[in-house]
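# Only the shape, not the letters, is given here:
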């Protein structure tokens, strides 16, 4: 093998390990594939067949009233009767256990929601991985982070009709492809300094999920350099389940070329 061939083999091996870990998280007993419904809570108390209790939501947050014989486990504590979850921050959530299932109590786009998650849900039990393009180092593109003077609040749409999400954008990622310069609005990632971008491209709706894909980026180097490894572009939960509220990319993140890298349209949507 040449050095270049060895590098490609090592690159593919690292990608396979990353993707296996990603699929393992997807298949978690209480992951997104286990969601059986999404309930938009209001001030009117309601009962649902896939979670115990009578649920409502108001200015003070979400409340559940459990009948005799019903219980939830919240933060390791068994609760009976009336329980108030309090104010939940946007994109925050609390998981309450019952039997082998959990009830996710969350806030999305200013709305309180309940999403029961059952390990025996067919979408999860039939899950057998995510199709993806063959990893190729050529799709690990160098880029540069261009920070805004002040982070900007960016409002984007959602796969749930009428819903909007607001994200903090610290700047843009600039990169070259096909002889042209492209820029993507970047949002704050899950760890300090990290970033992520939502995007579509010419494969969207053809070989990849139409609405969006996501790419996580490590924190930029001191000189602003970053790597956009499109091999690690992933589907959001909405690619698998209709019980998701995923954000849509901002208009400027619609790439005018085909990103033939990363995850493809899930088998469940084919």
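Received it, and whenever you're ready, just let me know what you need. Model, not experiment: these values are computed from the prediction. Numbering: from 1, shown residues only.

# hey, let's count contacts and neighbours off CA atoms from now on
Will do.

# List the contacts of the helix ranked longest in the chain.
Longest helix of the chain, by residue count under DSSP state H: helix 3-26. With C-alpha atoms under 8 Å, 6 or more residues apart in numbering as the test, helix 3-26 has contacts from 31-33, 129-130, 135-137, 231-232.

# Just the residues you listed: which are in strands?
Per DSSP state E, strands hold no members of the contacts of helix 3-26.

# out of these, which are buried?
31-33, 129-130, 135-136, 231-232 (16 or more other C-alpha atoms under 10 Å).

# next, the one to line up against it:
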């Protein structure tokens, strides 16, 4: 039990540190959807436009952005092509992400003094409980369905439940889910889990104590996916993160 609690607390401390990072999700000040018309914004230098193939920024004298350690001089710069991760540009003590969202381009500045980060207090959690470390099995699809690679099957009080899973790096599984606590003590849209790689026989462990909020629980400037209807558990998962405490 001591090892379980110690490992959970270390994970929890690391999670809070990431949430409070000066350029993390809580530091976002806006999400600008770029169009073909050049626009200026209060929270990032330059005049910006964008389309399905990337972004264009024009910097005036006295304005600067740094990309990959290289300062962009005054003038017009083409950024792209872009993927979902995109590019990170630095300016002063802030950064801005330029990325693709299904053919549209977003510009998302992150400032260490953002109102959301200043207002953030903590993310409460249910008390860690080894009973919420649940054995399960992974059943891979013959072919991926969209980005989903299979289903994780678990038993609760003699009833089988299936959760659609997505593949992550190192063969880990990513799961989005809702349950009977959603909209009550936990964030209404969903929570997420990351498992270790399944064993050769498909065995996998789900630790609901490490269920975390998606970025959209912390900011309106995130674009988060929703879980499929099948990933709604009919029972209350009283483990993992609850609704964040943000005091305006």
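Perfect, I can see it now. Just so you know, these numbers come straight off a predicted model, no measurement behind them.

# if we can go back for a sec, which parts of the longest helix of structure 1 are buried?
For helix 3-26 of structure 1, by 16+ other C-alpha under 10 Å, it's 8, 12, 15, 19, 26.

# what does stretch 199-212 of structure 1 give?
Buried-residue list, stretch 199-212 of structure 1, by 16+ other C-alpha under 10 Å: 199-204, 207-209, 211-212.

# immediately after the longest strand along structure 1, which helix or strand?
Ordering each strand of structure 1 by length in residues (DSSP E) puts strand 140-157 first. Once strand 140-157 of structure 1 ends, the next helix or strand along the chain (criterion: DSSP states H and E) is strand 164-177.

# by how many degrees do that following strand and strand 140-157 diverge?
160 degrees (axes from the mean of the first three to the mean of the last three C-alpha atoms, to 10 degrees).

# contacts for the next helix or strand after strand 164-177 of structure 1?
Where DSSP H and E defines the elements, the next helix or strand beyond strand 164-177 of structure 1 is strand 180-188. Applying C-alpha under 8 Å, 6+ apart, the contact partners of strand 180-188 of structure 1 are 167-176, 194-199, 250, 252-253, 255.

# with the buried residues of stretch 199-212 of structure 1 in mind, which one is nearest to residue 222 of structure 1?
Residue 222 of structure 1 lies nearest to residue 199 out of the buried residues of stretch 199-212 of structure 1, by C-alpha to C-alpha, at 25.1 Å.

# gap between that closest one and residue 110 of structure 1?
Distance, residue 199 of structure 1 to residue 110 of structure 1, using C-alpha to C-alpha, to the nearest Å: 23 Å.

# thinking again about what came up before, could you take the buried residues of stretch 199-212 of structure 1 and lay them out as JSON lines, with extra columns for secondary structure?
Below are the buried residues of stretch 199-212 of structure 1 laid out as JSON lines (DSSP: H, G, I helix; E, B strand; the rest coil):
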{"residue": "199", "secondary structure": "strand"}
{"residue": "200", "secondary structure": "strand"}
{"residue": "201", "secondary structure": "coil"}
{"residue": "202", "secondary structure": "coil"}
{"residue": "203", "secondary structure": "coil"}
{"residue": "204", "secondary structure": "strand"}
{"residue": "207", "secondary structure": "coil"}
{"residue": "208", "secondary structure": "strand"}
{"residue": "209", "secondary structure": "coil"}
{"residue": "211", "secondary structure": "coil"}
{"residue": "212", "secondary structure": "coil"}
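
# residue in structure 2 matching residue 87 of structure 1?
The alignment partner of residue 87 of structure 1 in structure 2, by TM-score structural alignment, is residue 81.

# Can you report how many residues neighbour its match?
By the criterion of other C-alpha atoms under 10 Å, residue 81 of structure 2 has 14 neighbours.

# residues touching it, list them.
53-54.

# Now tabulate the buried residues of stretch 199-212 of structure 1 in TSV and tack on distance to residue 189 of structure 1.
Shown next, in TSV, are the buried residues of stretch 199-212 of structure 1 (distance: C-alpha to C-alpha, whole Å):
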residue	distance to residue 189 of structure 1
199	15
200	18
201	21
202	25
203	25
204	23
207	26
208	23
209	22
211	20
212	17
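
# Could you work out the most separated pair of those?
199 and 207 (14.5 Å).

# now the match of residue 87 of structure 1, what's its secondary structure?
Relying on three-state DSSP, one would call residue 81 of structure 2 coil.

# how close does it sit to residue 6 of structure 2?
44 Å.

# Need the nearest residue in space to the aligned residue in structure 2 for residue 41 of structure 1, chain neighbours excluded.
Here residue 41 of structure 1 is matched to residue 34 in structure 2, going by TM-score structural alignment. Nearest-residue entry for residue 34 of structure 2: residue 50, 4.9 Å, with adjacent residues in sequence omitted and distances by C-alpha to C-alpha, 6 or more residues apart in numbering.
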